[in-house]
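Visitor: Give me a 3D structure for the following:
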Amino acid sequence: MLILLGALGILAVAAWMALPFRFQLICIGICAPLQIFIGSLSLPIAACVLLLTAVTRVVRLRRANALLFLVAANCLVVLVVGVLHRSPFRDYVDAILYAAMLLASVVLGLTIDGAARNSLLSMLRAFLIVAAADAALVIYFRLQPAAEIAFFQSALARAVVNPNTLAALFAGSPNNALDPDKAGAFFVNANAGSAFLGACLLLSLVIARESRRPGRWSALAVLFGAGVVASGSKTGLIMLIVVGAWLLVSSNSKRSTFRLFLITVSPLALFWIIPVVSAEALSIGTATNTRGILWRQAAELIAQAPVLGSGFGAWEQWTARTSHLIGSSASYPPHNLLLSQWITSGAVGVAVLLGIWFFALRAAMSTIHARTLTVLVVWTIVQSLGDNTGIFLDNHLVGVLGIVLGAASTMQSNVQSETAPVLKVA
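Guide: Take a look at the predicted model:
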């Protein structure tokens, strides 16, 4: 049986390698918003397609850069932390998958040259068309909350939502998508869903600028914006307003991207820091008060092992004794990626994370779409500082955005070697 499965696997790889790269990228774009889980496995088809494509393309990798080094280091950190702290594999299998998807996507991006530029744009178009279904569902579910509960109990939800997450949704770990004032559709968390739709909005603007008929993509951007509002996420709404205002008034210059970062992050930094200092005195609200409690708990745990971290699963054990303070289960995450990374991986993990963000921003700033792509990366960073998301949101976005950033990170070296850039340099 194992021999048969191995033979079938080899045939599948060979058949996939024979397909045009453009078709492979389009498949990645189609699969990313849907994910599609096979049976009770928490391994989505989107991850399989992405990893398989990276394996078949890695031989075309001609250069490495800092971004590739850091995402590879992130994979190594996850593995070393898991082994060093003897964490149960189930506690970090999702972290391994996410890190592998990020690495695979950057590798693919680095193999894209000027000749494959249209293939990259085709992937983004396919991605946005499929993602539009999520935006439409979010709007519909916000108008009909009962329909969303029925959706999460349907066979379709079991195919497009992580089986483990879906099972926990109705078994002691409810999420805010069940709140009638919020909607998530393919996401059980409305905040994560709104960030995904915000990223789709910005990518729609990129495609509109590249298209001969920008009207249809601009209309799609409006749909994604409406989805952000309908999600009921306060963070998403604030980001939508700030980002929209900035894109309207900013000039298309590289220098403006630094001001963009400061203007976007500063209001939200105050919004989140104030409750941590004095949440009870200021009574900012339930969400911010809850985060204040979580972040203080995180700081206490970090102080126990600031350099090497405490490993995967340590947070759940640490908060088991205080989960009643916020009326949740002990598995309620810190809602801040920096703190979460520091808890599990220590100072080394934090340094890798900050490095990835820095070089991702640098890559985004290197293209003619600097304003839009930089805002996209900033949005994902800001969202991760107040919600439970990964380096670039979750599995729905990390593959596509990783490919875009990997391709963008080759801009300067391509220009120096007089090769046509994948995206024009401003």
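Visitor: from here on, contacts and neighbour counts on C-alpha atoms
Guide: Will do.
Visitor: Can you name every helix or strand that the strand or helix carrying residue 22 contacts?
Guide: Applying DSSP states H and E as the criterion places residue 22 in helix 21-34. Here helix 21-34 touches helix 45-57, helix 117-143, helix 395-408, going by 3 or more CA pairs under 8 Å, 6 or more residues apart in numbering; DSSP states H and E.
Visitor: I'd like the ones you listed as TSV, with mean neighbour count and distance to residue 36 appended.
Guide: Output for the helices and strands packed on helix 21-34, formatted as TSV (neighbours: other CA atoms under 10 Å; distance: least, CA to CA, whole Å):
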stretch	mean neighbour count	distance to residue 36
helix 45-57	20	6
helix 117-143	21	13
helix 395-408	25	11
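Visitor: Here is the second sequence; please produce its structure so I can put it next to the first one:
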Amino acid sequence: MIVSLAAIAIVFLVAFVVPHRVRLLIAALLVVPQLDTPGLPLTVALLWTILTCVLGLLSRGRSRADSPVLTVASLFVIVSVVSLLWALPSGQEEAYISISRGVVFVLWLREMIVVARDDPEFVDKITLWMVPGIVLQSVLSILFRLNPNLEEQFLRSKVAAITVGPSAEALYIDAPNNVLDPAKAGGFFVNGNVASMFGAIAALVLLTAARRTGRRWVYLVAGLAILGSIATGSKTAIFLAMGCALALLFAPRVSKGGALLGVVLAGVAVVASLSIVDEIVQRVAPDFHSATDVSLDTRTELWAVALRVLSESPFFGLGFGGWAEEVGLSLGNAGFRGSVAYAPHNFILDAWVNSGIAAAVLSVVYIGVAVSFGLRVIRQQQSARDARTAMLCLCAALWASIHGLGDNSGAWGDHRTAMVVAMAFAYLYVMASDPKPTAAEHNRASQSKPASR
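Guide: Have a look, this model is predicted:
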């Protein structure tokens, strides 16, 4: 506890001394790993990020962060806080985790929108400062998938106690998770699906940075992040990756069409990608396909249970802790196990269960606003290349939400993933505000000019 308090004191001291731009870069550097503070509810990274964003909020002379995405996300957090009034005592920890993730997302998103409007090129720099953590996370995921024993040694070590937190020790006591499966790997995450989501979104954001800055080595880091995402063993990543590929293919057409055409093409791309990938996976990896079917069947049953329970309490839901106490036990007795028995595995249903129908409606509105904004930015682009770059950002911004439709990861993932999702939105705001030519665009323009005689 003394060490933790000393760490917090140092964080406060340094945060108030260094310039705000340095604070932002340090927050990016600390995305992974988070550095736990034993005995306290906040990690060093979480505390630094919140403090940085609050100080940024108090600063004068900066642009406003008026954004429909930010507004809807903020309302969702407010509704979640209000729902504490009917939360069960056993759900207090769950409520803290959920609300804190929302707070971090809202604060960091606001900060990134301001940066995108005041200094667009600094968004690239913040992204690049996330690279060390992304590389480390990706390498660990790959190594742990190749050698599950190495992962167990790491998770039982004192290093994991600091870099992963108490959830590492809890894996072997009372909170097992899927990284214990040899077919899964998590790196600094205890859930392979969440690790996969982080790696995939980070890869898309890095690809955006690479296209904007012209730095080829960033493409290599993005490729490593993709490999790390695949190494986690998450089935969702393969389906979503194919959907993103088809969305990029249609991006130039979206940029030339209207809003309705963009939505139609996006829907066709998603449906087509799911059908194509399902057929390919069934032929190439039948065992993998069978496991996917089992996972989907389980979730379908969970959703049916959730809707039945919510029909009895549609307005307020069950409150935080209600699902575990009123439904989880019976699901466990029925053969559901682990986290499956204690979460609906759909972020809209999860919001409804925990905070009521208002939270569920805001969850749906959040996706709608994000899609609408992303398509509008894509249509603003003057070239096919820029349209595809904007589509990359939109895919990154929506990945967590789409993933969360079949998992218990929420609309923007955990604290770490939420910050990367916010970076994707930041790039959309950069491209929406018609910034000055990026370094890569400037270089291409210079090369295209005829040489002087």
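Visitor: quick revisit: mind checking which of the helices and strands packed on helix 21-34 of the first structure is nearest residue 161 of the first structure?
Guide: helix 395-408 (10.6 Å; CA to CA).
Visitor: Please enumerate residues in contact with the closest one?
Guide: 28-29, 32-35, 47, 50, 67-68, 98, 101-113, 120, 124, 196, 360, 363-364, 366-367, 391-392, 422-423 (CA atoms under 8 Å, 6 or more residues apart in numbering).
Visitor: Among those, which lie within strands?
Guide: Taking DSSP state E, every one of those sits outside strands.
Visitor: if we compare the helices and strands packed on helix 21-34 of the first structure, which one ends up closest to residue 240 of the first structure?
Guide: Going by CA to CA, the one of these nearest residue 240 of the first structure is helix 117-143, 14.6 Å.
Visitor: Report the aligned residue range of the second structure for the closest one.
Guide: Here helix 117-143 of the first structure aligns to the second structure at residues 120-146, judged by TM-score structural alignment.
Visitor: What is the end-to-end distance of that stretch?
Guide: For stretch 120-146 of the second structure, the first-to-last residue distance is 40 Å (CA to CA, to the nearest Å).
Visitor: repeat for stretch 54-63 of the second structure
Guide: Taking CA to CA, the first and last residues of stretch 54-63 of the second structure lie 15 Å apart.
Visitor: tally of neighbours for the residue nearest to residue 377 of the first structure when sequence neighbours are not counted?
Guide: Closest residue to residue 377 of the first structure apart from its sequence neighbours, by CA to CA, 6 or more residues apart in numbering: residue 361 at 6.5 Å. The tally of other residues near residue 361 of the first structure (other CA atoms under 10 Å) stands at 23.
Visitor: aligned partner of residue 361 of the first structure in the second structure?
Guide: Using TM-score structural alignment, residue 361 of the first structure sits opposite residue 371 in the second structure.
Visitor: To what extent is residue 283 of the second structure buried, counted in neighbours?
Guide: 11.
Visitor: before we move on, what about residue 439 of the second structure?
Guide: For residue 439 of the second structure, the count of nearby residues is 15 (other CA under 10 Å).
Visitor: Likewise for the one 4 residues further on?
Guide: By the measure other CA under 10 Å, the count of residues near residue 443 of the second structure is 13.
Visitor: quick one: the match of residue 361 of the first structure and residue 395 touch, right?
Guide: No. Using CA atoms under 8 Å, residue 371 of the second structure makes no contact with residue 395, being 9.4 Å away.
Visitor: what do we get in the first structure for residue 190 of the second structure?
Guide: Here residue 190 of the second structure is matched to residue 188 in the first structure, going by TM-score structural alignment.
Visitor: Generate CSV for the helices and strands packed on helix 21-34 of the first structure, with distance to residue 331 of the first structure as supplementary columns.
Guide: Below are those laid out as CSV (distance: least, CA to CA, whole Å):
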stretch, distance to residue 331 of the first structure
helix 45-57, 25
helix 117-143, 26
helix 395-408, 20
